[in-house]
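Asker: Got a sequence here, can you build the structure:
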Amino acid sequence: MRFAALGDSLTAGIGDPVDGGWRGWAALLGGGDGGSGGGDAAGEPEVLFRNFAVSGALTRDVDELQRPEVISFGADIAAVVVGVNDTLRRAFDIQDLARRLDRVLGDLAAHGTLLLTACLPDPGSMLALPAPLARPLARRQRAVNAVVHALSARYDSVHLHMSDASWVADRSLWSADRLHPGQRGHRMIARRFHALLAERGVDLGPPPALESDQPAPTRTASLLWLATAGTGWVIRRCDDLLPELLRLAGDEIRHRARGTSARLDLRAEQALSRALAALTPNTGLPGMGGMGPGLGAAGTRE
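Answerer: Coordinates of the predicted model:
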């Protein structure tokens, strides 16, 4: 069984360090170490896992760079989890994101690949940003999640809800940067996907253990990571996102003072509706409300 993972740093394994690099939930689900898993005398399935995810990837990168490689790989199962980085870019375009994600999922499904998808928490909530900064990011992530829900239904993917408040609030699941799962979080994601695949009759062998097989990073190591990689991330976002985010925050403050904040929600809803209508007309797709029951639920789509 060939299992491929597409996406960004979440799927690349940031937050779950191993000697020489990162592991992450997809590698845990695919065999534990990012290589070939299973196939022993006990009758466990043989799984060949390849991780194509790259830290910092946008939906555009998944479409243009990762999708052709995964099709060449001939994946039986493919995890496609992406979108948060798009919300952190100045030129956020929900219609372009929806079109590209539709192409990725559609091409893989046309090759008989079983798809894994997930909706994600918004980075404003994760970083506990002030409301004027957090609300624009929340609108963007709600729109991304709505697109993911719609396309997951269209292609009958195995879908996991990860945007629930309880998932966000559980600090034991998150790394020091508050944007990536920690070791326990990656294991939780892997176990949830494993259970959902089992419900579909897909056997990937024993589920990954919830408790880590190695000690969690020390506080010193976490602070060192934030001071190196984390600082670089902030600098890049200052050049790209910060000016736009400050403009959006100004709009939030002005509309809130006038009592017209609903106009911003309506504008985002209309942009999302146009994006969905362009993909699947006359299908009655979901809107931005009701993003699902969260990680603790069964994970089936609405």
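Asker: going forward, measure contacts between C-alpha atoms and count neighbours the same way
Answerer: OK.
Asker: State the three-state secondary structure for the closest residue to residue 7 other than its chain neighbours.
Answerer: Nearest non-adjacent residue to residue 7, counting by C-alpha to C-alpha, 6 or more residues apart in numbering: residue 53, 4.4 Å away. Under DSSP: H, G, I helix; E, B strand; the rest coil, the three-state class of residue 53 is coil.
Asker: Residue 53 touches residue 4, doesn't it?
Answerer: No - counting by C-alpha atoms under 8 Å, residue 53 does not reach residue 4; the two are 9.1 Å apart.
Asker: what ranges do the strands span in the stretch 51-200 of the chain?
Answerer: For the stretch 51-200 of the chain, applying DSSP state E, counting those that start in this stretch gives strands covering 77-81, 114-119, 158-161.
Asker: Would you mind putting those into CSV with distance to residue 27 and mean neighbour count alongside?
Answerer: Below are the strands of the stretch 51-200 of the chain laid out as CSV (distance: least, C-alpha to C-alpha, whole Å; neighbours: other C-alpha atoms under 10 Å):
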stretch, distance to residue 27, mean neighbour count
strand 77-81, 11, 25
strand 114-119, 14, 24
strand 158-161, 17, 25
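Asker: here's the other one to compare against:
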Amino acid sequence: MTNRLVSLGDSFTEGVGDDDPAAPNGVRGWADRVAEVLAARQPDFRYANLAIRGKLLPQVLAEQIEPALAMEPDLVTLYAGGNDLMRPKVDIDALTDSYELAVARLRGSGARVVLFTGVDGVEDALFRQMRGRVAIYNENVRGIAARHGTLLVDMWSMRQLRDRRLWAPDRLHLNSRGHLEIAIAVLDVLGVAHELTSAELGPRPRLSARERREQNLRWSREHAWPWVQRRLRGESSGDTLSPKRPELAPFGAGSDADARSVRG
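Answerer: Predicted structure coming up:
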């Protein structure tokens, strides 16, 4: 039974890519979807989401672990490190050593913990170049999960996430369909019955070389170059944002989600 869920991390957990003007920070995401299902099953359920887009793993740990522990959660979801892996240089072993210390503290509080591996970007020309880094990170995370008895959502093995139709136009964040896939995976790992179903997308469209080139040029102009400019200025997309759900509070009936169906 889960009464107090706290979700930690970066844009993945905040819900970026799953736009919803009615939701805090203008995004919904997989964690809100999971909370909605859990709230429908447990009248005294409470939920907080401290994730903020653009955060590096050390920032997530420094800024979110203590507030999370103070809430005495019985379930914590934690994903961080994706932004670090995109930097020119990263010490993956040092990164995941600090990650493990944080996981140990969360588990020591008595909370169940859900961790995530990174997605396999093999079918994207840019992110395929990071595949080795992500694979090493994932193996370290699997070790952490095994040593500390956490649950694990293995996004690397979720082949449906290779379909670009599950991703937002920036190619960095999942769209609503992608976040739905993660919500299903989390609930399944928790062993929670639900009625969420994957979107029926049908066969992938075939693009000509010219169409792919045009798409890549548009993506570079509209998303990649602005991202590079922010990095050069030392800015993050989350610099002016606060956690969208900073305190444990009811979710579902009587909240901003009361009109939604758990179907998606």
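Asker: check contacts around the residue nearest to residue 7 of the first structure.
Answerer: The contact partners of residue 53 of the first structure, by C-alpha atoms under 8 Å, 6 or more residues apart in numbering, come to 5-9, 11-12, 62, 66.
Asker: Quick check: strands, which of those are part of them?
Answerer: Mapping the contacts of residue 53 of the first structure onto strands (DSSP state E) picks out 5-7.
Asker: would TSV of the residues you listed with distance to residue 57 of the first structure and neighbour count be doable?
Answerer: What follows is those, written out as TSV (distance: C-alpha to C-alpha, whole Å; neighbours: other C-alpha atoms under 10 Å):
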residue	distance to residue 57 of the first structure	neighbour count
5	13	27
6	9	31
7	7	26
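Asker: And the helices in the stretch 51-200 of the second structure?
Answerer: 57-70, 82-85, 92-108, 131-148, 176-190 (DSSP state H, counting those that start in this stretch).
Asker: Throw these into CSV and include mean neighbour count and distance to residue 117 of the second structure, thanks.
Answerer: Shown next, in CSV, are those (neighbours: other C-alpha atoms under 10 Å; distance: least, C-alpha to C-alpha, whole Å):
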stretch, mean neighbour count, distance to residue 117 of the second structure
helix 57-70, 17, 14
helix 82-85, 19, 10
helix 92-108, 17, 12
helix 131-148, 17, 5
helix 176-190, 21, 12
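Asker: among the ones you listed, which is nearest residue 26 of the second structure?
Answerer: helix 176-190 (12.7 Å; C-alpha to C-alpha).
Asker: what range in the first structure does the closest one sit on?
Answerer: Mapping helix 176-190 of the second structure onto the first structure (TM-score structural alignment) gives residues 183-197.
Asker: what about that stretch, how far off from the second structure?
Answerer: Taken over the aligned residues, the distance from stretch 183-197 of the first structure to the second structure averages 0.8 Å (mean C-alpha distance after the TM-score superposition for the first structure).
Asker: Figure out how far that stretch is from the centre of its chain.
Answerer: Taking C-alpha atoms, centre = their mean, to the nearest Å, one finds stretch 183-197 of the first structure lying 13 Å from the centre of the chain it belongs to.
Asker: any chance of the ones in strands among the contacts of residue 53 of the first structure in CSV, with distance to residue 82 of the first structure too?
Answerer: Conversion of those to CSV gives the following (distance: C-alpha to C-alpha, whole Å):
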residue, distance to residue 82 of the first structure
5, 11
6, 8
7, 5
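Asker: Using TSV, lay out the strands of the stretch 51-200 of the first structure together with distance to residue 248 of the first structure.
Answerer: As requested, these are arranged in TSV below (distance: least, C-alpha to C-alpha, whole Å):
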stretch	distance to residue 248 of the first structure
strand 77-81	26
strand 114-119	23
strand 158-161	27
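Asker: What ranges does the stretch 201-302 of the first structure have for its strands?
Answerer: Going by DSSP E, counting those that start in this stretch, the stretch 201-302 of the first structure shows no strands.
Asker: what residues are up against residue 179 of the first structure?
Answerer: With C-alpha under 8 Å, 6+ apart, residue 179 of the first structure has these contacts: 123, 126-127.
Asker: ok, residue 148 of the second structure to residue 100 of the second structure distance?
Answerer: 9 Å (C-alpha to C-alpha, to the nearest Å).
Asker: Translate residue 88 of the second structure into the numbering of the first structure.
Answerer: Residue 88 of the second structure maps onto residue 90 in the first structure, by TM-score structural alignment.
Asker: where does the most far-flung residue of the second structure relative to its centre fall, helix, sheet strand or coil?
Answerer: The C-alpha centroid of the second structure is most remote from residue 210, which lies 32.6 Å away (C-alpha atoms, centre = their mean). Under three-state DSSP, residue 210 of the second structure falls in the helix class.
Asker: Tell me the spatial nearest neighbour of the spatially most central residue of the first structure, not counting adjacent residues.
Answerer: Taking C-alpha atoms, centre = their mean, the centroid of the first structure lies closest to residue 81, which sits 4.0 Å from it. Excluding its sequence neighbours, the residue lying closest to residue 81 of the first structure (C-alpha to C-alpha, 6+ apart) is residue 7, at 5.2 Å.
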